[in-house]
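Student: starting from these lines, generate the structure:
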Amino acid sequence: DAMAALDAESRRLVERHLTEMTVAGAALDDDAKERLRDLNGQLATLNTRFEKQLLSDSNDLAVLVEDAAQLDGLTAGEISAAAEAAREQGHDGAWLITLVLPTSHPHLASLTDRDLRRRIQEAQSSRGNRGNADDTKDLVLQIVRLRAQRARLLGYDTHAGAALADSTARSPQRVLELL
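Tutor: Predicted structure coming up:
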């Protein structure tokens, strides 16, 4: 009844606050809250490990260029940044193309050297998936499982449902409809 008396903006704010509290576990009993704390702790640890391993692998996969002609298409600033990155790694007179987090590297659109574009793309796509100490496949599986458990604990069918509950779309189904 109190909600009906509110104007639309106030009602939306209350609904949003309730959703935030629900996703945070406010409606859970004490045992479930303890389980949620445990899941959140495990996820925090795994997410940190994932980020460190991904960064380490990204650094290891940076592409060293020893022929300036291969950098055709990059701006002077991009070339200078690559030279500095190489210098910092002890490769004076070379250029180091560091990897970025999106799966597609921005230099791919401007570089004219096909072989260098291929090397960068292969490095980008193999991060965390080389079977080495920085391989993240097992971490990803653990994170996905724990996210699913947390979502079910909070009353959502999927992690996406819990993550979208306080968004404009509010549900995975709504996202699909919007798309």
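Student: please make it C-alpha for all contacts and neighbour counts, starting now.
Tutor: Fine.
Student: give me the element residue 44 is part of.
Tutor: Using DSSP states H and E, residue 44 sits within helix 30-60.
Student: typo on my end, residue 96
Tutor: Secondary structure (DSSP H and E) places residue 96 in strand 95-97.
Student: that strand packs against which elements?
Tutor: strand 63-65, helix 76-88 (3 or more CA pairs under 8 Å, 6 or more residues apart in numbering; DSSP states H and E).
Student: got these as TSV, with distance to residue 146 and mean neighbour count columns?
Tutor: As requested, the helices and strands packed on strand 95-97 are exported to TSV (distance: least, CA to CA, whole Å; neighbours: other CA atoms under 10 Å):
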stretch	distance to residue 146	mean neighbour count
strand 63-65	34	20
helix 76-88	37	16
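Student: now show me the structure for the sequence below, then we'll compare the two:
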Amino acid sequence: MTWKAPEIDRRHEPHLGAERALLTDWLNYHRDTLLHKCAGLTADQLRTASVAPSPLSLLGLIRHLTYVERAWFRQRFAGQDVPDLYDFAADPDAEFRVETADPEADFAAFRAEIEAADDAAAGRDLDEEFTLRRRDGSDERLSLRWVYLHMIEEYARHNGHADLIRERLDGVTGD
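Tutor: I've put the predicted structure just below:
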């Protein structure tokens, strides 16, 4: 039997609520949207690149956003000493190299990283700040609120990529 990405009961975008609830619910909506774009596809379809020469694929997006969840919530905001998931020194696009990747393992890692990211932010104040060291060596102060907003933006942008990739694979369109 061929492995297929599982169907998802996607949560709907929020319309009302307190700021923290809205940020959390919007992020969850976008997380679910990415999974929805992958639902029902085979491992080979998930690994199919968008268009040459780009290595961008739906599985690559799952792997990238797994890394991004870890980097922003756990490593940067919470200061957890957890290793990178990929060897970026050897290949800056390592998460997008999916030729031999195991989709089942990558989806499990994605879900686990979301849970760990949510745990890292649980009970923390949106105004809580941390210092980010930029590539140019400068430091910048950011807040947990900024991380939520950035993650919503990150998912929204990549969900647009996912729309186009999914349409190319099997013609499925929509949100």
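Student: please state their TM-score.
Tutor: After superposition, the two chains reach a TM-score (TM-score structural alignment, normalised by the length of the second structure) of 0.31; 89 aligned residues with a CA RMSD of 5.3 Å.
Student: so which of the helices and strands packed on strand 95-97 of the first structure is nearest residue 115 of the first structure?
Tutor: strand 63-65 (11.0 Å; CA to CA).
Student: circling back to that earlier point, in CSV: the helices and strands packed on strand 95-97 of the first structure, plus distance to residue 142 of the first structure.
Tutor: Below are these laid out as CSV (distance: least, CA to CA, whole Å):
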stretch, distance to residue 142 of the first structure
strand 63-65, 30
helix 76-88, 34
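Student: out of these, nearest to residue 122 of the first structure?
Tutor: Proximity to residue 122 of the first structure (CA to CA) singles out strand 63-65 among those, at 9.9 Å.
Student: which strands and helices lie in contact with that closest one?
Tutor: strand 95-97, helix 114-126.
Student: looking at the ones you listed, which is buried most?
Tutor: strand 95-97 (a mean of 23; mean count of other CA atoms under 10 Å).
Student: following the chain onward from whichever strand or helix holds residue 161 of the first structure, which element is next?
Tutor: Following DSSP H and E, one finds residue 161 of the first structure within helix 159-164. Counting by DSSP H and E, the next helix or strand C-terminal to helix 159-164 of the first structure is helix 172-178.
Student: packing partners of that next one?
Tutor: helix 159-164.
Student: closest to residue 8 of the first structure out of the helices and strands packed on strand 95-97 of the first structure?
Tutor: helix 76-88 (49.9 Å).
Student: in the second structure, which spans are strands?
Tutor: 129-133, 139-143 (DSSP state E).
Student: can I get those strands in JSON lines including mean neighbour count and distance to residue 43 of the second structure?
Tutor: Shown next, in JSON lines, are the strands of the second structure (neighbours: other CA atoms under 10 Å; distance: least, CA to CA, whole Å):
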{"stretch": "strand 129-133", "mean neighbour count": "15", "distance to residue 43 of the second structure": "36"}
{"stretch": "strand 139-143", "mean neighbour count": "13", "distance to residue 43 of the second structure": "37"}
